[in-house]
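Novice: Quick one, structure for this:
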Amino acid sequence: FGEPDMEQIMTKATIHQFSKQSDCKINESDILKWAWHSWRMAVGPPIKQTYGKLIHLMNNGARRVGFQDAGDSWREELEMPNLRATVHRLWQEVKPLYQKFHAVIRHFLRKRYPEIKDFDRLGLIPAHILGDMWSQNWETYAASIVPHEVDIEHNFKRMNWTGQQLVKRAEDFYSSTGLPMMTKQFWEKSVFKRGANVTK
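Specialist: This is a model prediction of the structure:
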């Protein structure tokens, strides 16, 4: 019971065929809106009861082992005592970049879908045109917005970094998010290039 049931509801849901008078112009945004709305209407009502039962069971299970609810147990797994404060701080750091990115996507989509009348140039982006059913993956439009592909491998080769330098850059990134630095033993025992002596 639970996730398999919800997956079955989502994968077996059927929606009514899109229909509009043949003499009317059909826009891509109309079809996207129909698909977005129809799928939610086909999946939402039947999944609601199953989802509620699943949350109830998960919360009961978490309480039996000393947690307030399932969310409390998930947060505990991360072993970060100030998780909420850390998430809030990180969001404040990334928010300006996200807002700029959101503005670029919004500008592009307003030009692509001029027929959407209530699409404010400074407001929200209609969920149904964002590229996937959950409006969370904007990769669909990456090729249209970025004028040329970024060749990361070429840039790495140009910088002539060693394997150890690459790992160091990765460590810099992870530590900037609040994770601990790698240990002295990691740097002493790790193999960073082919053919290195690994008998130590």
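Novice: Please count neighbours and contacts with C-alpha atoms only from this point.
Specialist: OK.
Novice: in the helix or strand hosting V104, what counts as buried?
Specialist: If you go by DSSP states H and E, V104 is part of helix 83-112. Neighbour-count burial for helix 83-112, counted by 16 or more other C-alpha atoms under 10 Å, picks out H102, A103, I105, R106, L109, R110.
Novice: and for comparison, fold this next one:
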Amino acid sequence: MIASLGGVVTSSVRVGDDASTTADALGLTSAVGAPACHQRDLIVTTGGTGDSRADHVRALLRDAGADFLVDGVDVRPGGPALLARLPDGRLFVGLPGNPLAALLSVLTLVHPVLAGLQGLELPALRPAVLASPVDGVRSGTVLRPYRSVHDPDSATPHAEPTPWHGAAMLRGLADADGVLVCPGSGAAAGGLVPSLDLPW
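Specialist: Below is the predicted model:
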């Protein structure tokens, strides 16, 4: 996905839910043999952005003196995502650990950051007519993958929201044509809502 958005992945490291190992991998310590994340424009992590005892990313960033530019997003799924600037100027995007939440956060945070670093414009939101309602959630915005469906009574394709929209579910995104951007209160069938094209 990073490559499809114009980025170049220079390294990839897997670490467990351990604060010290995570700090070493991010280059926040001077441990011997730690993978160097310096000389990078952007660091992207997945997981560890929540509030449990196994989630260390926010605390490590605070301890390192990072400036939180986006400390959580009022959206579901993907609320625990964050954007920060490290003291040495590197940008940092922390994605949630759940797969759908992480991938939708690529759209809402990683894509805009990479576009900005490359001097590119983001694609415009497109209007979509809902074929089925989208239920409300306790959040400012609902992101819902959808498939385009033909409505015999309309010349405009309609958007069928996926029923598989839990933060850990990838099935709905796997065959999606785009992502609906609905108000947290929900939206009725036949309503017009903004949508994002998938960049991959």
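Novice: TM-score for the pair, please.
Specialist: Overlay of the two chains. TM-score (TM-score structural alignment, normalised by the length of the first structure): 0.19; 74 aligned residues with a C-alpha RMSD of 6.2 Å.
Novice: Determine the next helix or strand in the C-terminal direction from the helix holding V104 of the first structure.
Specialist: Next helix or strand after helix 83-112 of the first structure toward the C-terminus (DSSP H and E): helix 142-145.
Novice: Take the buried residues of helix 83-112 of the first structure and write them to CSV, including distance to K48 of the first structure.
Specialist: Listed next are the buried residues of helix 83-112 of the first structure as CSV, based on distance: C-alpha to C-alpha, whole Å:
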residue, distance to K48 of the first structure
H102, 31
A103, 34
I105, 32
R106, 31
L109, 32
R110, 33
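Novice: Closest to W74 of the first structure out of these?
Specialist: Each of the buried residues of helix 83-112 of the first structure was scored against W74 of the first structure by C-alpha to C-alpha, and H102 proved nearest at 29.3 Å.
Novice: Name the nearest of the buried residues of helix 83-112 of the first structure relative to V43 of the first structure.
Specialist: Minimum separation from V43 of the first structure among the buried residues of helix 83-112 of the first structure (C-alpha to C-alpha) is found for L109, which lies at 27.0 Å.
Novice: For the longest helix that the first structure contains, buried residues please.
Specialist: Secondary structure of the first structure per DSSP state H: the longest helix is helix 28-64. Using 16+ other C-alpha under 10 Å as the burial criterion, the residues of helix 28-64 of the first structure that qualify are 29-30, 32-36, 38-40, 42-43, 47, 50-51, 54, 59, 62.
Novice: tell me the angle of that helix relative to helix 83-112?
Specialist: Angle, helix 28-64 of the first structure to helix 83-112, by axes from the mean of the first three to the mean of the last three C-alpha atoms, to 10 degrees: 170 degrees.
Novice: got the contact list for the helix or strand that helix 28-64 of the first structure is followed by?
Specialist: Going down the chain from helix 28-64 of the first structure, the next helix or strand is helix 70-77, by DSSP H and E. For helix 70-77 of the first structure, the external contacting residues (C-alpha atoms under 8 Å, 6 or more residues apart in numbering) are I55, M58, N59, G61, A62, R63, F67, L83.
Novice: Turn the residues you listed into a markdown table, including distance to M10 of the first structure.
Specialist: Below are those laid out as a markdown table (distance: C-alpha to C-alpha, whole Å):
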| residue | distance to M10 of the first structure |
| --- | --- |
| I55 | 18 |
| M58 | 21 |
| N59 | 23 |
| G61 | 25 |
| A62 | 26 |
| R63 | 29 |
| F67 | 30 |
| L83 | 32 |
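Novice: What sits closest to T46 of the second structure if chain neighbours are left out?
Specialist: Of all residues not flanking T46 of the second structure in the chain, L95 sits nearest, at 4.6 Å (C-alpha to C-alpha, 6 or more residues apart in numbering).
Novice: what's the burial count for the closest residue in space to L60 of the second structure that isn't next to it in sequence?
Specialist: In space, and not counting its chain neighbours, L60 of the second structure is closest to A23: 6.7 Å by C-alpha to C-alpha, 6+ apart. Using other C-alpha atoms under 10 Å, the number of residues around A23 of the second structure comes to 20.
Novice: Now the element after the helix or strand hosting A23 of the second structure, going C-ward?
Specialist: Element membership of A23 of the second structure, judged by DSSP H and E, is helix 19-25. Note on helix 19-25 of the second structure: by DSSP H and E, the next helix or strand toward the C-terminus is strand 42-46.
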